[in-house]
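1. heads up, no residue letters with this:
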């Protein structure tokens, strides 16, 4: 199928499909005229890419994972699960850091609001 057909079938724009290909996430073959042609597995590959992106994984990790999907293409092989667990732990750590930063910012805002309240009342 041509890139426009793949875009139509998956709901993903042509430009984004080209980006996926440039990142090594999606493969095509070229016609003599230079047009991209995708195999019948391409829509499923695009769905896997979209799922992994939605899970917060960067394209460099997705590139490593794409060949590791099981036969039906819905689950990853056991050999990469530790890698995913590591990604999840990193994400949990970033969430904890953001939660602490949010609390600190809220405390600064609360303290500033309380300090400004008497000045505003005296106007």
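-> Structure received. Here the structure is a predicted model, which is why all the values come from computation and not from measurement.
2. going forward, measure contacts between C-alpha atoms and count neighbours the same way
-> Noted.
3. Can you tell me what sits against stretch 42-55?
-> Residues external to stretch 42-55 that are found in contact with it (CA atoms under 8 Å, 6 or more residues apart in numbering): 6, 9-10, 25-27, 59, 62, 66, 73-74.
4. what about versus this one:
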């Protein structure tokens, strides 16, 4: 199949395919007439790359999966190098989750503090430093 057909089947653009080719992720085979030629194996490579990118993997992180498929394995994640990338990505995600959990707790504490201050003001207590300023939206 030619580049336009492959792009359509993979749900991407010919520009993206040329970029993958330049990065060595997609083989650059040419017909006698100079047109790029692709087959179903190339479509499988593209689907693997796109799936991993949808999961948040950067393009270079997809390389071991592509290499695994090119080596003739039935799945891109059946090689040790691919498993190592999965492990690194999981560790990265765990770190992000931990950081987001910390940020969420800080925001929740700040909200609770702000809500207490608003409740005290509504109950008639004077704000520290003088009377409560009026909000421009409270009219």
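-> Perfect, I can see it now. On a predicted model such as this, the values are computed, not experimentally measured, just so you know.
5. How close are the two chains, by TM-score?
-> The pair, once superposed, lands on a TM-score of 0.75 when counted by TM-score structural alignment, normalised by the length of structure 1; 123 aligned residues with a CA RMSD of 2.8 Å.
6. Helices of structure 1, start to end?
-> Ranges of helices within structure 1 are 3-10, 14-22, 42-54, 59-65, 81-121, based on DSSP state H.
7. Of those, give the one that comes closest to residue 32 of structure 1.
-> Closest approach to residue 32 of structure 1 among the helices of structure 1 is made by helix 3-10 (15.2 Å; CA to CA).
8. how far out from the middle of the chain is the closest one?
-> Helix 3-10 of structure 1 has its C-alpha centroid displaced from the chain centroid by 20 Å (CA atoms, centre = their mean, to the nearest Å).
9. what's the average per-residue distance for it once overlaid on structure 2?
-> With mean CA distance after the TM-score superposition for structure 1, helix 3-10 of structure 1 departs from structure 2 by a mean of 1.2 Å once superposed.
10. Can you tell me what residue 82 of structure 1 aligns to in structure 2?
-> In structure 2, residue 82 of structure 1 lines up with residue 84, judged by TM-score structural alignment.
11. Correction: the previous question concerned residue 46 of structure 1.
-> Superposed on structure 2 with TM-score structural alignment, residue 46 of structure 1 falls opposite residue 46.
12. residues near that match, how many?
-> Residues contacting residue 46 of structure 2 under the criterion other CA atoms under 10 Å number 23.
13. quick one: it from residue 123 of structure 2, how far?
-> Residue 46 of structure 2 sits at a distance of 62 Å from residue 123 of structure 2 (criterion: CA to CA, to the nearest Å).
14. got it, and residue 81 of structure 2?
-> For residue 81 of structure 2, the distance to residue 123 of structure 2 - CA to CA - is 63 Å.
15. repeat for residue 52 of structure 2
-> Taking CA to CA as the measure, residue 52 of structure 2 falls 54 Å from residue 123 of structure 2.
16. higher neighbour count, those two?
-> Here residue 52 of structure 2 and residue 123 are set side by side on neighbour count (other CA under 10 Å), and the busier one is residue 52, at 16 against 9.
17. For stretch 9-17 of structure 1, what is the distance to the chain centroid?
-> Distance of stretch 9-17 of structure 1 from its chain centroid, counting by CA atoms, centre = their mean, is 15 Å.
18. Enumerate the positions of that stretch that are buried.
-> Using 16 or more other CA atoms under 10 Å as the burial criterion, the residues of stretch 9-17 of structure 1 that qualify are 10, 12, 17.
19. How about stretch 43-58 of structure 1?
-> Taking 16+ other CA under 10 Å as the neighbour-count basis, stretch 43-58 of structure 1 is seen to contain the buried residues 43, 45-50, 52, 57.
20. any chance of the residues you listed in CSV, with distance to residue 99 of structure 1 too?
-> Conversion of the buried residues of stretch 43-58 of structure 1 to CSV gives the following (distance: CA to CA, whole Å):
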residue, distance to residue 99 of structure 1
43, 37
45, 34
46, 33
47, 31
48, 30
49, 29
50, 27
52, 24
57, 20
